[in-house]
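S.K.: Quick one: sequence plus predicted model below, questions after.
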Amino acid sequence: MAGGQTPGSFSKNFAWGHTGLRKLHESIRLGFADVLEPVSRKLWRSQSQIDNPGLDLIPVNFFLHNAAGQLTVDELVYQAVSQPYSLRFDRLALFAFNLSQVGRPPLKGPGRPAAWANEFVKEALWQNGVWRRSALAKPAMGAFLKTHIKGQSYWKCQTNYRRLFGLCGYLTGTSPTVNSGAADCQSAWKKDPVSAPKRDPSRRRARRIDPARGAGRGCAARRDRCPVGRSVWVQARFLKRQLSLPVSTISQ
């Protein structure tokens, strides 16, 4: 791809440690204050308890979409606020990152900071209906990202991106293909759709926002008029089917 992508804040080290993407789960939950309603970027950053002003933008890369100056609620946010942390959250986050269309930030930066990851999955990782393990090897991933990311930050992105696959348990094994779990989850979804979890009545009722229906109370937008486009609605449904997670009862 000519020119290459700008990776934005993802070239920085978020210091995930050995606890999976728990930091992402916690920062999303705190940033939204345990309420499933849109929040301004400024308020989210102040509430997320990520003290480093450069690192607090990294979680934003994982959201499927956002509006100007606002972070809206998608499937990943729903899972962080409504469900305890788990490996399934990690894998959902990776899928969301690969599909992210967060839009242009209010001041500066790339319009789609994870576009290079989407290209990697489509052009290198996903072949003939499966994930190829060879594409996740350091030399192969590095060679691809070097031609798809501007400047020398590609190697930092390679380290951070490959770390996500490791935290999700996708780097272990010797078979030529990687089992993402998508087929099993889709089969389970068809046989036994998952119901929304019961909420604690002592807590404020958290109204889940369907990205296809708008971002706030009383919003009459529908998927065909959604400012982020119908593709995001399709992607949100795809994520739910991929990982067979609890979903809302809002009609689709």
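M.R.: In hand now; what should we look at?

S.K.: For the rest of this, base every contact and every neighbour count on C-alpha atoms.
M.R.: Fine.

S.K.: give me the element the residue nearest to the spatial centre of the chain is part of.
M.R.: Closest to where the C-alpha atoms of the chain average out (C-alpha atoms, centre = their mean) is Ala96, at 2.7 Å. Per DSSP states H and E, Ala96 falls inside helix 87-99.

S.K.: putting a second one here so we can go through both:
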Amino acid sequence: MSEGGEVWKPGSFTKNFSWGKSDTGLSELHTVIRIGFEDRLEDVPRALFRERISKTGRPDYIPINFFLFNRIEDGESYLCADELVFQAISWAPGEVFDRIALFAFLFSFAGKWKGARKEQRRPAMWANAYIREHVAENLSWQTSLVSADDIQGFVDRDPRYDAQTSRKLATNLNFLLKIGRIQDFSNPKVTRWWVDCLFLALDRLLEDAKLDDRNPSPSGYSSLLERSGFFELTGGSNMEKKLSIKHLVRLYTALDGRNRLSNQDMIELTADVLPDTPITMPNDPRPRGAIHLTNPRILKSIPPVCSDLARAAGFEVVSPDEVEYLNASEFVSQRTAAALAVLQEKGIRPNMSLEELLKVTRER
């Protein structure tokens, strides 16, 4: 047992998941979230969430204690509607949701609820450490080496692990890593799921800060992400990801953090920030895509009511279908062709040849 430092207790994670076969991914979690929140992007009392799930005969301890975020208001425990809930309600289950849900688990910010023990605020730090300290650092993201035996050896050797058994934890975590597609986490490129994970990380970090009466400034969001281990859990840092952080933090701030999920809050914010912009609710309720033209891989799905604020933050907004089927190369080609067509229509033409341009460039 660790002396005076971090202590890892597995809690209910050693129970049976009852989440079906490995080829179904995390679809059972997806279903539980939608039922528990009744397909609404609103915080829900923890007791009400549990009541709704109990009627289906499904277990709820893993979703509410390890995947979702809890808070207490006026003496009542709530589960927060954040990016993970938005993804479950907005999209069908699949590989993107599986990766985001696995990140939520590995990030291990679960908040507080009435009766929770101290260690339950960060309930899966053994999994967090296994990825950051072992898979990323020791195995260099060779996820083919991940196994129940490897996980068991890691926790058994670590003095922070405080439990009577480790085998069931190891087999459960190995199963979760498999169905959550841990092999995809080492991708060095910015991807849609990575962008969504960044928003989820900020949601959790800011809600966790509120529990201690802290209110981090947007100017510190980037460093907050770095200190949290976000990069280590998602394949490491590189220039493309660092540049993306700047744009995504601007978008997150412009959409007022977790308030982006409230139509009423976004209507009021849009009216305040863009008073000359007529506010209309689109007929199609599906999420739009906010894409940054400096890198079309920076694609964030957002509620449709956020579109005007996203544009004001320097993003282009694309249709629901483009979000699902966007091809970055085709997007750039189409937008370039459209821009050239506008220039041609306005009669704007280059007044310098390529050779002249190159000569000027060399001279400078």
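M.R.: That came through fine. These numbers come from a predicted model, not from an experiment.

S.K.: Mind checking the TM-score on these two?
M.R.: Superposed pair, TM-score by TM-score structural alignment, normalised by the length of the first structure: 0.69. Supporting alignment: 216 aligned residues with a C-alpha RMSD of 4.0 Å.

S.K.: if we can go back for a sec, can you tell me what the residue nearest to the centre of the first structure aligns to in the second structure?
M.R.: Counting by TM-score structural alignment, Ala96 of the first structure corresponds to Ala104 in the second structure.

S.K.: and the longest helix that the second structure contains, which residues are buried?
M.R.: Longest among the helix segments of the second structure by residue count, using DSSP state H, is helix 192-211. Within helix 192-211 of the second structure, the residues scored as buried using 16 or more other C-alpha atoms under 10 Å are 192-208.

S.K.: Run through the residues that contact the corresponding residue of the second structure for Ala15 of the first structure.
M.R.: In the second structure, Ala15 of the first structure lines up with Ser18, judged by TM-score structural alignment. Counting by C-alpha atoms under 8 Å, 6 or more residues apart in numbering, Ser18 of the second structure touches Arg58, Pro59.

S.K.: if you set the cut-off to 10 Å instead, what comes out?
M.R.: Glu28, Arg58, Pro59 (C-alpha atoms under 10 Å, 6 or more residues apart in numbering).

S.K.: ok, so of the residues you listed, who is nearest Phe331 of the second structure?
M.R.: Distances from Phe331 of the second structure to the contacts of Ser18 of the second structure, taken as C-alpha to C-alpha, are shortest for Glu28 (33.9 Å).

S.K.: That closest one in helix, strand or coil?
M.R.: Here Glu28 of the second structure is helix, with the state taken from DSSP: H, G, I helix; E, B strand; the rest coil.

S.K.: circling back to that earlier point, any chance of TSV for the contacts of Ser18 of the second structure, columns distance to Asp156 of the second structure and neighbour count?
M.R.: Formatted as TSV, the contacts of Ser18 of the second structure follow (distance: C-alpha to C-alpha, whole Å; neighbours: other C-alpha atoms under 10 Å):
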residue	distance to Asp156 of the second structure	neighbour count
Glu28	30	16
Arg58	31	16
Pro59	28	16
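
S.K.: hmm, which of those are common to the first structure?
M.R.: Mapping the contacts of Ser18 of the second structure onto the first structure (both residues aligned by TM-score structural alignment, their matches' C-alpha atoms under 10 Å) leaves Glu28, Pro59 still in contact.

S.K.: Among the contacts of Ser18 of the second structure, pick out the one closest to Tyr325 of the second structure, please.
M.R.: Nearest member of these to Tyr325 of the second structure, counting by C-alpha to C-alpha, is Glu28, at 24.6 Å.

S.K.: And the residue lying closest to the closest one once chain neighbours are set aside, how close does it get to Thr31 of the second structure?
M.R.: In space, and not counting its chain neighbours, Glu28 of the second structure is closest to Trp19: 5.7 Å by C-alpha to C-alpha, 6 or more residues apart in numbering. Distance of Trp19 of the second structure to Thr31 of the second structure, given as C-alpha to C-alpha, to the nearest Å: 11 Å.

S.K.: go on, Leu224 of the second structure?
M.R.: 31 Å.

S.K.: Looking at the second structure, which strand is longest?
M.R.: strand 295-302 (DSSP state E).

S.K.: Run through the neighbouring helices and strands of the very next helix or strand once past that one.
M.R.: Downstream of strand 295-302 of the second structure, the first helix or strand assigned by DSSP H and E is helix 307-312. For helix 307-312 of the second structure, the helices and strands in contact under the criterion 3 or more C-alpha pairs under 10 Å, 6 or more residues apart in numbering; DSSP states H and E are helix 239-254, helix 263-273, strand 288-292, strand 316-318.

S.K.: Now do the contacts for Asn61 of the first structure.
M.R.: So Asn61 of the first structure contacts 7-10, 93, 96-103, 112-114 (C-alpha under 10 Å, 6+ apart).

S.K.: Hmm, I typed the wrong one, I wanted Pro93 of the second structure.
M.R.: Thr24, Gly25, Leu26, Ser27, Glu28, Leu29, His30, Thr31, Gln87.

S.K.: Which of the three states applies to the alignment partner in the first structure of it?
M.R.: Here Pro93 of the second structure is matched to Tyr85 in the first structure, going by TM-score structural alignment. Secondary structure assignment for Tyr85 of the first structure (three-state DSSP): coil.

S.K.: separation between Tyr85 of the first structure and Val232 of the first structure?
M.R.: 24 Å.

S.K.: Any idea how many residues pack against the closest residue to Ile245 of the second structure other than its chain neighbours?
M.R.: Setting aside the residues directly before and after it, Ile245 of the second structure is nearest to Ser222 in space (C-alpha to C-alpha, 6+ apart), at 6.8 Å. Residues lying near Ser222 of the second structure (other C-alpha atoms under 10 Å) number 15.

S.K.: Would you confirm that Ser222 of the second structure contacts Tyr252?
M.R.: No: Ser222 of the second structure sits out of contact with Tyr252 when judged by C-alpha atoms under 10 Å, with a separation of 11.3 Å.

S.K.: For these two, list the residues in contact with both.
M.R.: Counting by C-alpha under 10 Å, 6+ apart, the residues touching both Ser222 of the second structure and Tyr252 are Leu202.
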